[in-house]
Every structure is written in C-alpha cells, then in structure tokens.
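1. Fold the following, please.
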Amino acid sequence: MRIVAGRHRGARLEAPPGESTRPTSDRARQALFDTLTGGRFDIDLNGAVVLDLFAGTGALGLEALSRGAARAIFVEKDRAAHAVLSRNIAHLKAGDCTLVLAQDATKLGRAREPAALVLMDPPYRQGLVGPALQALLAGGWLVPDALIVIEQAKDEALDLPTGFALLDDRRYGAARFLFLRQAAPE
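-> This is a model prediction of the structure:
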C-alpha cells in the first residue's frame, strides 16, 4: 500500500497483520480523491482540516495530507491499528500536522477542530455509520458545508440518520463510496 499522489507520492504505508483492519486499496483511493478534487466535488484540500474516522492505517487522511490538507485528525480505537497508524505518520514525518485520538468514533465528544472533509471507513456491516454521523453532529465536528465520505461494502444498506443528505453513491470493486453533506435546516 502506497500514497497515490502529492508530496508523499509512492511512500509505502504499513498495515497491521490479520483481518481486523481492511485498508482502502490504492486504486479505490485514487478514484476517491479524483472524484473529490477534480471530479464532481472539485474541493480544494489546500489548508483543509480532514477528519479520518475508523482510521486504521491512516491511508485516507495521509493521502489528504499528501495532497495539501493542512491538518489531519485520526480516530482509531484498535490498539494494533493505532500503533501502525502512529508509525505511518512518523514515516511520513507528519507528526506536526496530525492529531491521533485513541477512541471510539461513535463517541467523539466535543470537536478539537471542526473538519471540512470527513473520511469514514468503518468495519463493514456493523451498523457504525449512523452512530458516527450523529457523533459528528453532536460534537460540532463539521464546518459549514463539510463533505463526508463513507466507505462501505457495495451491497451494504445505508440507514442515513436525520440531518444528512446523500449527494452521490459510487462503487469501486467490492467498495462503495457515499458522499454526504449536513442537510440544510428546514
């Protein structure tokens, strides 16, 4: 697994052994960031704060940093994944622009710093998307007009909680990326 583009392009990332962490493939990550930065959403990562929930190896947040994001906040509760994430950050010498929170992404508490982009890759089929989205809202983790991207299994149903609007749904192999924004108040 490598960083696909940006200033750290080609840098190898470590993944924990076993099946507890399922890193997003390089190809799917490339497609995701192409959609974000040059495709439908055309977002500018330069100077952005990115929140990587269920971070695992940190590949999504580290990819955003490589492409110009100013800061990345990683949330990961699994100890083995947390250790690998810390090594990946050190390998890229990105410690000064990252914050790693060893906690449950469904129980975030108050925001340390609101994010313009949230990248969420929860374990498949465990019903964690809804609670994590509610935690984002409750804790003030989103800047106005923040974009949220959820990776899940392509055949997994999404039970979207109140307060969010689905903007796009794209499939890449076994994965599915859902693009959301906080819904405008009625």
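2. CA atoms for contacts and neighbours, from now on please.
-> Will do.
3. Contact partners for the closest residue to residue 108 other than its chain neighbours?
-> Nearest in space to residue 108, with sequence neighbours left out and distances taken as CA to CA, 6 or more residues apart in numbering, is residue 135 at 5.8 Å. Counting by CA atoms under 8 Å, 6 or more residues apart in numbering, residue 135 makes contact with 105, 106, 107, 108, 109.
4. cutoff 7 Å now
-> Applying CA atoms under 7 Å, 6 or more residues apart in numbering to residue 135 gives the contacts 106, 107, 108.
5. between those, which is nearest residue 177?
-> Checking the contacts of residue 135 against residue 177 with CA to CA, the nearest one is residue 106 at 19.2 Å.
6. Quick check: that closest one touching residue 132?
-> Yes. Using CA atoms under 7 Å, residue 106 is in contact with residue 132, at 4.1 Å.
7. for the chain, what spans make up the strands?
-> 49-53, 71-75, 98-101, 115-120, 142-153, 164-172, 175-182 (DSSP state E).
8. so what secondary structure elements neighbour the second one?
-> With contacts defined as 3 or more CA pairs under 7 Å, 6 or more residues apart in numbering; DSSP states H and E, strand 71-75 has these neighbours: strand 49-53, helix 59-66, strand 98-101.
9. do the same with the shortest one
-> In this structure, strand 98-101 makes packing contacts with strand 71-75, judged by 3+ CA pairs under 7 Å, 6+ apart.
10. For residue 171, see how far away residue 183 is.
-> Per CA to CA, to the nearest Å, residue 183 is found 23 Å from residue 171.
11. These two: which is more packed in?
-> residue 171 (17 against 12; other CA atoms under 10 Å).
12. separation between the more buried one and residue 150?
-> Taken as CA to CA, the span from residue 171 to residue 150 is 11 Å.
13. what do you get for residue 129?
-> Taken as CA to CA, the span from residue 129 to residue 150 is 8 Å.
14. Could you check which of these two is surrounded by more residues?
-> Neighbour totals were compared for residue 129 and residue 150, and residue 129 leads with 24 against 19 (other CA under 10 Å).
15. The structure of the following sequence is requested for comparison with the preceding one:
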Amino acid sequence: MRIVGGAHRGLALAGVGKGDPGAHLRPTTDRVREAIFNLLQGGRFGDPVTDARVLDLFAGTGALGLEALSRGAAFATFVDDGRPAGKLIRENLSRARRQDDAALIARPAARIGPNPGEPASLVFLDPPYSRNLGAPALAAALAGGWIAPGAVIVWEEAAEPPPPPGFARLDARRYGDSWVALMAADG
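-> Prediction:
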C-alpha cells in the first residue's frame, strides 16, 4: 500500500500484516483510492480536496485521509476505535510527517460526539462491509457538527448505499467487490 498521488506520491504506508481479525481492517486498494481521487478531482465536482478539512470515519490505516493530505487537503481527522488501526494511523502520519495536520480520535464513529472545531468539507466513510454501520456514523457526525453544509461524502461499501436523510446522491461506481458512492450533505 502506498500514496498514489500528490506531494507524498509513492510513500509506502505501514502494512496491515496479519492484522487483527476483530479489527476488520480492509484497506482501500491503491487502484480504488486512485479512482476515487480521479473522480473527486476530475472537475465534475469542482475540487473538494484542495484546502479541505477531511473527516475519515472508520479510518483503518488512514490511507484515504493521508491521500487527501498528500493532494492538498488542509487538515484531516481520523476516527477509528480499533487499537491496531490507531497504531497504523499514527505510524502512517509519522511516515508522511503530517502529525501537525491531523488528529486521531479513538472512538466508535457512530459515537463521535460534538465537534470542537471547524466542520469537514470532505468525508470518507469506509465501514466494515455489510454491517449497517455507515448511516449511523454519518448521522452522528452530522448531529455533532462534524459535516459542513454541502460537504462531499465518499462512502465505500459492498453494495451501493442509499443516501441517508440529510444527504443527496451525486454518483456511484463499482470497483471489483466495492461500491463507492458520492453524496453531498444538504445545505
């Protein structure tokens, strides 16, 4: 696994290894990550990455948020309650030397709580597949003031997720066994 574009292009990220089966770590592949960012920065949606405040829910290795930082995002908040994930995120932030541009919240995404800072204009949501965790996490982030009006949401799931209340569908693409849905927060 590596960063596929931007200032940190080619940077090798910490490997999951055998991982922790209970952690349900399933990193977004380099190919899918590249497709996501090509879609985001391809002009159809403007440029939701440059100068963005990013919220990476179910962050896992942190690859999506780190890819956004590499491509010009201003700040990324990584949310994951797994110990293996927290260790991987800290290691990857260190490798990229981006500790000052990021925060790690070790809490379940669906219980993120209130946001003490500015809301995110770009949200990555990559929950464990087929466990119905995405919509509750988005609802909690929206209720906690983590998501700005008009924010772009990138939701990766095993099947195309329908937009929950407060969000509108922009696009959806299938990449192998993954669906990537783009949504916008109302407002």
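16. Now for residue 181 of the first structure: which residues touch it?
-> 145, 146, 147, 148, 164, 165, 166.
17. Distance to residue 64 of the first structure and neighbour count added to those, as CSV?
-> Shown next, in CSV, are these (distance: CA to CA, whole Å; neighbours: other CA atoms under 10 Å):
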residue, distance to residue 64 of the first structure, neighbour count
145, 18, 14
146, 15, 16
147, 13, 21
148, 13, 24
164, 23, 17
165, 23, 14
166, 22, 14
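18. how about JSON lines for those, with distance to residue 34 of the first structure added?
-> As requested, the contacts of residue 181 of the first structure are exported to JSON lines (distance: CA to CA, whole Å):
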{"residue": "145", "distance to residue 34 of the first structure": "19"}
{"residue": "146", "distance to residue 34 of the first structure": "18"}
{"residue": "147", "distance to residue 34 of the first structure": "15"}
{"residue": "148", "distance to residue 34 of the first structure": "15"}
{"residue": "164", "distance to residue 34 of the first structure": "23"}
{"residue": "165", "distance to residue 34 of the first structure": "21"}
{"residue": "166", "distance to residue 34 of the first structure": "19"}
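19. May I see the contacts of residue 135 of the first structure organised as a markdown table, with neighbour count and distance to residue 65 of the first structure added?
-> Shown next, in a markdown table, are these (neighbours: other CA atoms under 10 Å; distance: CA to CA, whole Å):
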| residue | neighbour count | distance to residue 65 of the first structure |
| --- | --- | --- |
| 106 | 18 | 24 |
| 107 | 14 | 25 |
| 108 | 21 | 22 |
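20. now, which of these sits nearest residue 51 of the first structure?
-> Using CA to CA, these come closest to residue 51 of the first structure at residue 108, 11.4 Å.
21. Roughly how far does the spatially most central residue of the first structure sit from residue 18 of the first structure?
-> By CA atoms, centre = their mean, the first structure has its centre lying nearest to residue 119, at 2.0 Å. Using CA to CA, residue 119 of the first structure is found at 23 Å from residue 18 of the first structure.
22. mind checking the end-to-end distance for stretch 61-72 of the first structure?
-> 6 Å.
23. start and end residues in the second structure for that stretch, please.
-> Using TM-score structural alignment, stretch 61-72 of the first structure corresponds to residues 65-76 of the second structure.
24. buried set for that stretch?
-> 65, 66, 67, 68, 69, 70, 71, 73, 74, 75, 76 (16 or more other CA atoms under 10 Å).
25. which residues are contacting it?
-> 3, 5-8, 49-56, 101-103.
26. what residues are shared contacts of residue 171 and residue 150 of the first structure?
-> In contact with both residue 171 of the first structure and residue 150: residue 177, using CA under 7 Å, 6+ apart.
27. What's residue 88 of the first structure aligned with over in the second structure?
-> Aligned partner of residue 88 of the first structure by TM-score structural alignment: residue 92.
28. what does residue 25 of the first structure give?
-> That one, residue 25 of the first structure, aligns with residue 29 by TM-score structural alignment.
29. Kindly provide the distance from its match to residue 147 of the second structure.
-> 25 Å.
30. ok, the two, which is more surrounded?
-> residue 147 (27 against 13).
31. how about the contacts of residue 135 of the first structure in a markdown table, adding distance to residue 76 of the first structure?
-> Shown next, in a markdown table, are the contacts of residue 135 of the first structure (distance: CA to CA, whole Å):
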| residue | distance to residue 76 of the first structure |
| --- | --- |
| 106 | 11 |
| 107 | 11 |
| 108 | 11 |
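32. Mind checking which of these land in helices?
-> Among these, no residue falls in helices (DSSP state H).
33. Next up, the contacts around the nearest residue to residue 85 of the second structure once chain neighbours are set aside.
-> Distances taken as CA to CA, 6+ apart place residue 60 nearest to residue 85 of the second structure, at 4.8 Å, with adjacent residues excluded. Residue 60 of the second structure sits next to 25, 27, 80, 85 when contact means CA under 7 Å, 6+ apart.
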